[in-house]
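> Here is a sequence with its predicted model. Questions after.
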Amino acid sequence: MRPFTYERAETADEALALHAGGDVHYLGGGTNLVDLMRLGVARPERLVDVTRLPFDRIETTGDGGLVIGAAVRNSDLAADRAVREHHPALAQAVLSGASGQIRNQATVGGNLLQRTRCSYFQNVTKPCNKREPGSGCPARDGEHHNHAILGHTANCVATHPSDMAVALLALDASVRIRGRAGERVIRLNDFYRLPGDDPARDTTLEPGDLVTAVEVPPLGMPSRYRKVRERASFAFALVSIAAALDVEDGTIRGCRVALGGVAHRPWRARRAEEALRGAPATETSYLRAAHAEMENAHPLRGNRYKVQLATNLIVRTLSGLGDGS
């Protein structure tokens, strides 16, 4: 680990000022960043501690929505009564994401900004376009059983690891950002990037941008998060799903579907949602929607199983929501 300086910000303006110049990272819980520093993947010149900023509260809005501060600990988010009652998929996603010890330390903002767990990205002796642009993507022909089947390119086939982000995407959440040009709000769907020609950038954030909160609108329908992993003890998703379904008189009036473990970013299943709206709430409809979403899948040699796994997970999760089981 190379030497770095450590600064503690007391205000958002101070954090922005301290971030100026050089390779600077904001430090929240540090559960991902510190690991990357130990591996030599992240080599910041300065860390700016933002844990004392006043973004550690969960507020309910009058219409049933939420405003979740970026410094809220994951354990507090999962335990919050309003989250559990009105957005259960979010609580389920957080609880499936890590051990209790990590949840006690990790923050909402840090969870959204965590980097991929691709083994080539984390191994500084290997080439990786995400770590060293232009060096190549050995995962395409190497070990990629848990890599992307949707939205990937020749430059990067890594997947985004967050469970929370998948649930928030299905909930139509937005991100509040404080930057040098002032404050703005970005829908989570526009916050993350596909790899394209620049896989080193995971998000649309500008240098120095500070995530301050997440806005979650009211939902008004049952939701659920389900995750398939290689072991039950806090592994990253092979495929995960966050879904919400509104059924009246046997017909689907509204739906939300987002997938994890399948792309460089949390994946909103728009094709599946379009196929579901107005359709009968039956397994046939759920299977048709899953097939519509997977039509654009481009699996690699070692992860073709994810297409069927995602299909089965969509059908099972929507069936449970549809019949209330």
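Right, received. Where do you want to start? What you are looking at is a predicted structure, and each value in this text was computed from that prediction instead of being measured. Numbering: from 1, shown residues only.

> CA only for contacts and neighbour counts going forward, please
Will do.

> Residue 25 - nearest residue in space that isn't next to it in sequence?
Ranked by Cα to Cα, 6 or more residues apart in numbering and with sequence neighbours excluded, the top spatial neighbour of residue 25 is residue 47, at 5.1 Å.

> That neighbour against residue 6, yeah?
Yes - between residue 47 and residue 6 there is a contact under Cα atoms under 8 Å: 4.9 Å.

> the more surrounded of these two?
In terms of neighbours (other Cα atoms under 10 Å), residue 47 is the more surrounded of residue 47 and residue 6; the figures are 19 against 14.

> Now do whichever strand or helix holds the more buried one: which elements does it pack against?
Of the helices and strands defined by DSSP states H and E, residue 47 is found in strand 46-49. For strand 46-49, the helices and strands in contact under the criterion 3 or more Cα pairs under 8 Å, 6 or more residues apart in numbering; DSSP states H and E are strand 5-8, helix 12-19, strand 24-27.

> Need the winner for burial among these.
strand 24-27 (a mean of 22; mean count of other Cα atoms under 10 Å).

> Quick one: list the elements packing against it.
strand 46-49.

> Could you give me the buried positions within the helix or strand just after the strand it packs on?
Note on strand 46-49: by DSSP H and E, the next helix or strand toward the C-terminus is strand 58-60. Along strand 58-60, the positions that meet the burial threshold by neighbour count (16 or more other Cα atoms under 10 Å) are 58, 60.

> Show me what strand 58-60 is packed up against.
In terms of contact count using 3+ Cα pairs under 8 Å, 6+ apart, strand 58-60 is assigned the packing partners strand 66-69.

> adding another structure so you can compare the two:
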Amino acid sequence: GTSFFDAKEIKFLLDLMALLVNPKDMMAFIHVFEYARGVGSALSKEFFQCFLHFGQGNFMQGVLYPKVQDLPKLNPNKNVQLGLFDDDNEIGSAARFKLLNLESSLYKHPLLKHPKLTHDGVIFFREFYTLMRSLHTLEKPSDILREAINSSLYKGIVELLSIQRGRLKSGEVDEEKKKQAKERINRKARLLLDLSRQYKELRRFVNAMVLGGNELSEGEGVNLLTVHASKGLEFPEVYVIDLVDGRFPNRKMMSSIEEERRLFYVAVTRAKDRLYLSLAKFDRVKKIDYKPSQFLHEAGLVKGEFVEPEVKEKKPKRVKEDS
């Protein structure tokens, strides 16, 4: 079965906590907003960039008290890969959502101008907005988690997951199976709440839950982490090493270049004060020349245009015929 920390309901709660610890954690935000009907990872990324724009770089400000009222536009001087919109979409009108009876502050929120925002998306945003407004004033992990568990947003996620786990192969929902699934989900949430009571600081709680221990909670030293393990965490100094093409992105192992690009974003946004990017030009042992990572080119940190490596076609193996 799925381990405790891999359960979707636990990952959702921890992503919420991670977002409070580090509001620059785009991946945590995407994982939360992917539960909104009709909102995938690409649109979630757009929304995240919108909130940063609305808050002039401050995510929470952009969610709760936006200073900028216009949607961001594509910067022509920026790499297209890093831009928000590939064309000038017609700005939508908040009047589309008048029948939802939104409170005044939410009805005036600039995100409602986004042309791709649907009614379902607005309803999800309303729940997210309401929860963030109550969470950002709390400090104790147990208080934050209790508020999140009791929120309409989380209850909606629980209902969705319960239905999924109670669905039969025929497509029908077994109500008893759904009920049992909901009980297991609630039991896991209570366990996470019990674990949170051992911590006074949210950052330490998130660190311990993400890494499965207290490695980052006590003392000083260097933390050697994979990019995946660093999600939701922040450090005064971060060193991202091995930024050579073929390794980051890892063209042999990657599922898609976009996923590798997201991992690069996660890696470089872990630093609070200083970020060091490192690469080797030559391997003295293997006698191999390396090229800088594609992402360094995209970020404008390496001069010259990136040239995609040639993909060598594998020659079919000859099969010897029995004589």
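Perfect, I can see it now. The structure presented is a predicted model; accordingly, all values stated were derived computationally and were not measured.

> tm score of chain vs chain?
TM-score for the superposed chains, counting by TM-score structural alignment, normalised by the length of the second structure: 0.24, backed by 129 aligned residues with a Cα RMSD of 6.4 Å.

> picking that back up, list the contacts for the residue nearest to residue 25 of the first structure?
With contact set as Cα atoms under 8 Å, 6 or more residues apart in numbering, residue 47 of the first structure has these partners: 4, 5, 6, 7, 24, 25, 26, 27.

> was I right about the second one contacting residue 46?
Yes - between residue 5 of the first structure and residue 46 there is a contact at 4.6 Å, judged by Cα under 8 Å.

> wait, doesn't residue 241 of the first structure sit right on residue 258?
Yes - with contact defined as Cα under 8 Å, residue 241 of the first structure counts as touching residue 258 (5.7 Å).

> When these two are compared, which one has more neighbours?
Under the neighbour definition other Cα under 10 Å, residue 241 of the first structure and residue 258 were set side by side, and residue 241 has more, 30 against 25.

> Give me the buried positions along the helix or strand encompassing that one.
Secondary-structure element containing residue 241 of the first structure, defined by DSSP H and E: strand 239-248. Applying a neighbour-count criterion of 16+ other Cα under 10 Å, the buried positions in strand 239-248 of the first structure are 239, 240, 241, 242, 243, 244, 245, 246, 247.

> just checking, what packs against it?
In terms of contact count using 3+ Cα pairs under 8 Å, 6+ apart, strand 239-248 of the first structure is assigned the packing partners helix 164-170, strand 223-228, strand 251-260, helix 305-323.

> change it to 10 Å
Contacts of strand 239-248 of the first structure with other secondary structure elements, assessed using 3 or more Cα pairs under 10 Å, 6 or more residues apart in numbering; DSSP states H and E, are made with helix 88-97, helix 164-170, strand 223-228, strand 251-260, strand 267-268, helix 270-276, helix 305-323.

> Columns distance to residue 112 of the first structure on top of the ones you listed, output as JSON lines?
Compiled in JSON lines, these are given as follows (distance: least, Cα to Cα, whole Å):
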{"stretch": "helix 88-97", "distance to residue 112 of the first structure": "11"}
{"stretch": "helix 164-170", "distance to residue 112 of the first structure": "6"}
{"stretch": "strand 223-228", "distance to residue 112 of the first structure": "17"}
{"stretch": "strand 251-260", "distance to residue 112 of the first structure": "13"}
{"stretch": "strand 267-268", "distance to residue 112 of the first structure": "14"}
{"stretch": "helix 270-276", "distance to residue 112 of the first structure": "21"}
{"stretch": "helix 305-323", "distance to residue 112 of the first structure": "22"}
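
> nearest to residue 182 of the first structure, of those?
Distance to residue 182 of the first structure, taken as Cα to Cα, is lowest for helix 164-170 among those, at 24.0 Å.

> following the closest one, which helix or strand comes up?
Counting by DSSP H and E, the element that comes right after helix 164-170 of the first structure along the chain is strand 174-179.

> packing partners for the next helix or strand after that next one?
Toward the C-terminus, strand 174-179 of the first structure is succeeded by strand 182-187 as the next helix or strand (DSSP H and E). Contact here means 3+ Cα pairs under 10 Å, 6+ apart; on that basis strand 182-187 of the first structure packs against strand 174-179, strand 210-216.

> now the angle from strand 182-187 of the first structure to strand 210-216?
40 degrees (axes from the mean of the first three to the mean of the last three Cα atoms, to 10 degrees).

> Could you pull out the buried residues of strand 182-187 of the first structure?
Taking 16+ other Cα under 10 Å as the neighbour-count basis, strand 182-187 of the first structure is seen to contain the buried residues residue 186.

> Now do that strand and strand 174-179, the angle between them.
With the same axes, to 10 degrees defining the directions, strand 182-187 of the first structure sits at 160 degrees from strand 174-179.

> Identify each buried residue in the helix or strand following strand 182-187 of the first structure, please.
Tracing the chain C-terminally past strand 182-187 of the first structure and defining elements by DSSP H and E, one meets helix 188-191 next. Of the residues in helix 188-191 of the first structure, those with enough neighbours to count as buried (16+ other Cα under 10 Å) are 188, 189, 191.

> try stretch 44-59 of the second structure
Using 16+ other Cα under 10 Å as the burial criterion, the residues of stretch 44-59 of the second structure that qualify are 44-55, 58-59.

> quick check, nearest of those to residue 105 of the second structure?
Distance ranking of the buried residues of stretch 44-59 of the second structure against residue 105 of the second structure, using Cα to Cα, places residue 54 first at 14.0 Å.

> So for stretch 13-27 of the second structure, first residue to last residue, what's the gap.
One end of stretch 13-27 of the second structure sits 14 Å from the other (Cα to Cα, to the nearest Å).
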